[in-house]
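Enquirer: the following comprises the amino acid sequence and a computationally predicted model.
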Amino acid sequence: MSYAYPRNIGASTLPSFTPSKSPRTVDHPWSGFPRAAKQWIAEGADSLRTARPRNRHDVRRSAVLVFKRVFTIANAVILLWVLTLWWGERTVFRKSIEACAWENWESWPQDAIPHHVAFIADPQLVDPHTYPGRPWPLSSLTVQYTDQYLRRTFSSIQHDLIPDSVLFLGDLFDGGREWATSTTSSPEDRYANYKDSFWKKEFGRFMKIFLEPWLKQNVSPLDGRGRRLIASLPGNHDLGFAYGIQEPVRDRFEAYFGQGNRVDVIGNHTFISVDTVSLSAMDQPNPQTGSSSSSSNDESLPPPIWKEAADFLDKVPAYRAKAEMDELRMLQKQHDGIQFDYRVVDVKEPAIHDNIPNTPLQLPAILLTHVPLYRKPATPCGPLRERYPPSSATEDLEEDEPNSLRIAGGYQYQNVLTPTISTEVVSKAGPNVVQVYSGDDHDYCELIHREFNGSPNEITVKSISWAMGVRKPGFVMTSLWNPLDPHTGESTLKGSSPTIQNHLCLLPDQLSIFIYYACTLLFTVAVLLMASVYHAFFAPEPPSSNGSLLPLSDRRPDLSKRQYPTSGMSSSTLSGPGGLAGRGGGTVLPRRYSGAQPPQLAYWALDQDDILTTTSKDKGLYRPARAHGFRQKCAHMTGNFVKSIRVVAQVVLPVYLFLIWRW
């Protein structure tokens, strides 16, 4: 077949059309992918197919074409985002948990089989009480991201560290004290619409975040004592504080989580949990009588809110004896066939066998309280406190106000217990209290109480939530090892060897992760905007070394309906849908200029609206037309910028949603 051309155009000017497969064409196996991801993958595959060399002379051209289509600014930004999201949603969490592995800090003898405990403090599930003035949807996003952080970190703790026991130190909810019961209303009018059903939904939310991951990791401890999760210790956000507590609110909490005052033997140590938020009403004036609570003996009034905790402390020696003797029977494998007596007892009081001595076996005692014990003002908390590190890094200060717990109180809270309550708790818990764990402050604090018998060490555990005023949440890991003689129940350790080792495990700084995301977003916008400005205003004209004057495209304009002047040409005019007329069976290109008007060599045969530009729907082998006016260049820049943002977002957003969904 031969072709005829106008006299002023050489034969080399005829464009060669290379048809390509539509980028919307996606094979069936990819049907399960998101639409944006399928289009991105299909366009990349289409680029490779289009650039496939047909002979050895096209190899270099194809390689350059593939390089330009793969190594683009948009693809580089997408790769940056994928790496950033993987770091922020996976790497930092994995590294923080791996750094806290038990073998990294334990120092027991080689044959020791310790019992591992994780202390979790102040999760305080975010609810309408946390940020009452925060509008929607910011409030909903806060709830979503705090829950996701708690679920992800606690799941990692259970999956990677596998503690034998998990103990919560109160403040499970943030507004638990505010939600009405079936018989009471909220103490604040602004929460009057939140009924008992709302609290039950919050309870289900707590179970989903913490109980489900714990149940999935069903691994028996090496010491054979069984796994435990105890969350019955209440905090002031769960019940209130002192006489601010409503008894139905406390009864509801104990009905779902268990008794706040209890004794447990874990890892051959006796754990004594005390409801100190209720006990704190003991040395405060009774609002009903106006006198000191401890001096009121009016039997016509209901029992004061502190009565249950005070009675428990009076009977702690008996409760300890029972729990420790039961543990000794477990060691002797005598737990089967125990004879129980039959008598009427209070449902809130554990049954005590008459044949069990009231003298404990002298296991090391560990005291659990939500509110920290009293200490002198300005008592330092140590170097691990985040918000206010020690004032001096070279010497130990006896007083350091910024580094200490503030001795203060307010509505429904008190930073530390009073000296009277602190002495009452420590003295009645037993003569050998060696360790105290508390919460409430949200930051870490550690000190030795010289004012109490035995000088117990107290650790105030960090909050595990990133919404509680600390940039790096955390929890305390405790390793217990106290081997006992199964016949006598006495410890086999020589001398006064320590039986407890503690370690603060820090969790990722979620706020810093969000800041890093924001910086990456600003960088993305800046890079894509500069690229759009460059292509619109400063990019050089595309070279035409091959002599081709027409756009290289597989999409041909429909010229069959247009009328062109044919002066100076053969009587054979345009024919066929291609808009070309042949002479002797050939075709010619139409002329559309006259007089001294010079032809537009680049697109001389097309109208202005026929100039083809690159769109997301058409990826032909052509170059976009150059815009010559300032407004056209601005429009070209805006279009390229919006398109590049859309291309990046269509890939990055599905990746991000996948990472936060599959935690």
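Expert: Thanks, I have it.

Enquirer: going forward, measure contacts and count neighbours with C-alpha atoms only.
Expert: Will do.

Enquirer: which parts of the longest helix anywhere in the chain are buried?
Expert: Taking DSSP state H as the criterion, the chain has its longest helix at helix 630-661. For helix 630-661, the neighbour count (16 or more other C-alpha atoms under 10 Å) marks 633-634, 636-638, 640-641, 643-645, 647-648, 650-652, 655 as buried.

Enquirer: what is the nearest of those residues to Ser197?
Expert: Val655 (36.4 Å; C-alpha to C-alpha).

Enquirer: so the closest one versus Ser644, what's the distance?
Expert: Per C-alpha to C-alpha, to the nearest Å, Val655 is found 17 Å from Ser644.

Enquirer: how about Arg387?
Expert: Computed with C-alpha to C-alpha, the distance linking Arg387 and Ser644 is 42 Å.

Enquirer: how much space between Ser62 and Arg69?
Expert: Taking C-alpha to C-alpha, one finds Ser62 at 11 Å from Arg69.

Enquirer: those two: who's more crowded?
Expert: Ser62 (19 against 16; other C-alpha atoms under 10 Å).

Enquirer: wait, a helix at the more buried one?
Expert: Yes - Ser62: assigned to a helix according to DSSP: H, G, I helix; E, B strand; the rest coil.

Enquirer: host element of Phe154?
Expert: helix 138-156 (DSSP states H and E).

Enquirer: take a look at this one as well, against the first:
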Amino acid sequence: MSFIHERRTRNSRLLSRNTIINLLRFFWVILVIWCEFGVFFYSLSDCKWPDKELKEAGSTEKPTRVLLISDPQLPNPRRSGISWFGYSASSTRYLRKGWSVVTRLHPHAVVWLGDVLASGRYVTSEDEYENYVDEFKGIFSTDKSVPNYFVPGNRDVGLGESSTFSKNSRKYFTEYFGPLNQEVNLAGHRLLFIDAPGLVDEDYRRHGMGKQYETWTPAVGGPIEFIASVAIKASSSPIILFSHIPLSRPASTSCGPLREQGSIRASAGHGYQNMLGKQTTRFVLHTLHPAVVFSGDNRDYCNITHQLRSTDANILAKTTVREVTVKSFSPSRHIRRPGFQLLSLVHPDSAVSPHGPTFADAHCLLPDTFRIFSSIYVPALVLTAIALLYFNISPDRHHRRSSTLSPVSVSRSRPGSPPPGPESAIWSNWSPRRSNGPTTPSTALPPSLRVSSAKEIFTFRALSSSSTPGSPLDSPLLSPIPLFHAGHEDEMNPVHYPSQHHNDNIWPSGEDTHEAPSFLPSPSAHRSERKWSSWSWSWSFVFRERRRRVTIALPTWGEMRRFGASLNNDSTSRGKRRGMVWRLAGDSMSVALPAVVTWALIGWLFF
């Protein structure tokens, strides 16, 4: 018996309230670390440089790796009012965490496809702009040996005329980020970065004057003049074009399966335009003959192929140009998962054949913050709330059940005897059969099961005038019959019950009473009531050569009614209710505090 008692004590300690609360603390700390930082590493587990495609084509040269980032749109700390709980702060923390993981890919060069600053076009003070750029460089820091090339976006330098745009935005961008239009030679390729917002502005002026590109006099230092100067150079190196604004395409053009929804459609408004004009697109493609085009601005991924006129003598060998619109690196309401692009280059001279591939690109994704919240945080919060409610509402019920069983000595039953009743241990100690000696309980029943007078229930007497050893006489406390409800005839023979037909108000004791005795419910009553439970989950397993079963069930309607009624009974119930609320609040704070501290530390490291 001592062994069984020790084992039950040990099991109760393992499932004690303090143990569960400590497990919940540990669970939430691990969950916060994973959701706030670990998911970034997991999302990039399959993101690899596309070097394998070039090696399969026969190239033996080590590729040059270029990282393409579009639309980081860093918020301005002075204008957005960044706080720890604001959207701007959340976006900034996301950028920091994403960049800290992406830099582990060790690129040889980084190309930024515009909209580097979310409000660069509104900054009128050079000091503010300088602080803004310092904030950007503090987040997106790279090794000094890694060059960074910037393409201007409409949020950086503006697009169109507006009194709210800074007149010095282009000057500031050129001073801190580099030329608006530039050409870079890298791994035998000509990388062209064009000022797409400036190209749209000049296209509006050209169209307003009713001139074609052939008769148009380009603006000095403008994008059209730059494109024309590149075309004059005689070079066989492949051209890779980078533009913030995508090129024109029909509205029905599909962006491929990697796009989240819809396609890019032509639209324009205050300070933006979704794509270049048709004539501008034709001018760019037929003048530069790029091998591939990379663009941004649209936030979502898009992969299309532009058809070129095969009658043009300069492009007889090439009639199509592929364009990839890179996903936004910052979170946005337009997409669920941000992303970026990887570009690998090999020198054309190292290619096995003249027409072999000299570049390859791959699409990579960052974590979905909305899915993390809805699929991880919310279910974990609900399960934690259920666990805390269970351990704060049910301790009294568990205490009553254990107190019913504890004061009664339990003896080993004979083979073939019925199992112990779940409501009282007396069932396991007494049997109506004749026994060799007294088997009555050695200790008194707990006060919860005592009655004021045995005569208030009934007097059970044997059928014979003389009692036999081991049979109950006048004490109903030795019989299991009073502990079961009289209405459940499936548990016992109804002939053993005292008859009430002689008088509805007179019990065998002779006393006049108007209230029926209070009986404890039988096991069948619990089973029938449990059938009304809306949901339950059971798990059976074998532990220490014994089969065990764990069942989790929602409270039944009867239990909820009894619980609700008990809350309004008396001052003791109200005191218990207040104590339960304070205990629940304390446990909730105790579980949440380590997770909040962990979240704050991660936010401090990436803010």
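Expert: Looks like it came in fine. No experiment lies behind these values; they were computed from the predicted model shown.

Enquirer: looking at the buried residues of helix 630-661 of the first structure, which one is closest to Asn415 of the first structure?
Expert: Out of these, the member with the shortest distance to Asn415 of the first structure (by C-alpha to C-alpha) is Val655, at 43.6 Å.

Enquirer: can you tell me what that closest one aligns to in the second structure?
Expert: For Val655 of the first structure, the aligned residue in the second structure is Thr598 (criterion: TM-score structural alignment).

Enquirer: now that match: closest residue in space, sequence neighbours ignored.
Expert: Val29 (6.5 Å; C-alpha to C-alpha, 6 or more residues apart in numbering).

Enquirer: map the one you found onto the first structure.
Expert: Using TM-score structural alignment, the equivalent of Val29 of the second structure in the first structure is Val82.

Enquirer: I figured its match hits Val655, correct?
Expert: Yes - here Val82 of the first structure reaches Val655: they are 7.2 Å apart, a contact under C-alpha atoms under 8 Å.

Enquirer: overlap in contacts of those two?
Expert: Residues touching both Val82 of the first structure and Val655 by C-alpha atoms under 8 Å, 6 or more residues apart in numbering: none at all.

Enquirer: tell me which residue is most central in the second structure.
Expert: Ile372 (1.6 Å; C-alpha atoms, centre = their mean).

Enquirer: I'd assumed Cys35 was in contact with that residue.
Expert: Yes - contact criterion C-alpha under 8 Å: Ile372 of the second structure and Cys35 qualify, at 6.7 Å.

Enquirer: overlap of the contact sets of these two?
Expert: In terms of C-alpha under 8 Å, 6+ apart, Ile372 of the second structure and Cys35 are not both contacted by any residue.

Enquirer: please report how far the residue nearest to the centre of the second structure lies from Cys364 of the second structure.
Expert: From Ile372 of the second structure to Cys364 of the second structure the distance is 18 Å (C-alpha to C-alpha).

Enquirer: on that earlier part again, host element of the residue nearest to the centre of the second structure?
Expert: Assigned by DSSP H and E, Ile372 of the second structure falls in helix 369-372.

Enquirer: Thr551 of the second structure too?
Expert: Using DSSP H and E, the element containing Thr551 of the second structure is strand 546-553.

Enquirer: now do Arg450 of the first structure
Expert: Using DSSP H and E, no helix or strand contains Arg450 of the first structure.

Enquirer: I'd like to know how many residues surround it.
Expert: Neighbours of Arg450 of the first structure (other C-alpha under 10 Å): 11.

Enquirer: quick one: secondary structure of the corresponding residue of the second structure for Ser532 of the first structure?
Expert: Alignment note (TM-score structural alignment): Ser532 of the first structure maps to Asn392 of the second structure. Using three-state DSSP, the structure places Asn392 of the second structure in helix.

Enquirer: tell me the contacts of Asn392 of the second structure?
Expert: Here Asn392 of the second structure is in contact with 580, 583-584 (criterion: C-alpha under 8 Å, 6+ apart).

Enquirer: return the member of those nearest to Val326 of the second structure.
Expert: The closest of the contacts of Asn392 of the second structure, once distances to Val326 of the second structure are taken by C-alpha to C-alpha, is Leu584, at 48.8 Å.

Enquirer: look up how far Pro213 of the first structure lies from the residue of the first structure sitting at the aligned position of Thr325 of the second structure.
Expert: Mapped onto the first structure by TM-score structural alignment, Thr325 of the second structure lines up with Thr460. According to C-alpha to C-alpha, Thr460 of the first structure stands 25 Å off from Pro213 of the first structure.
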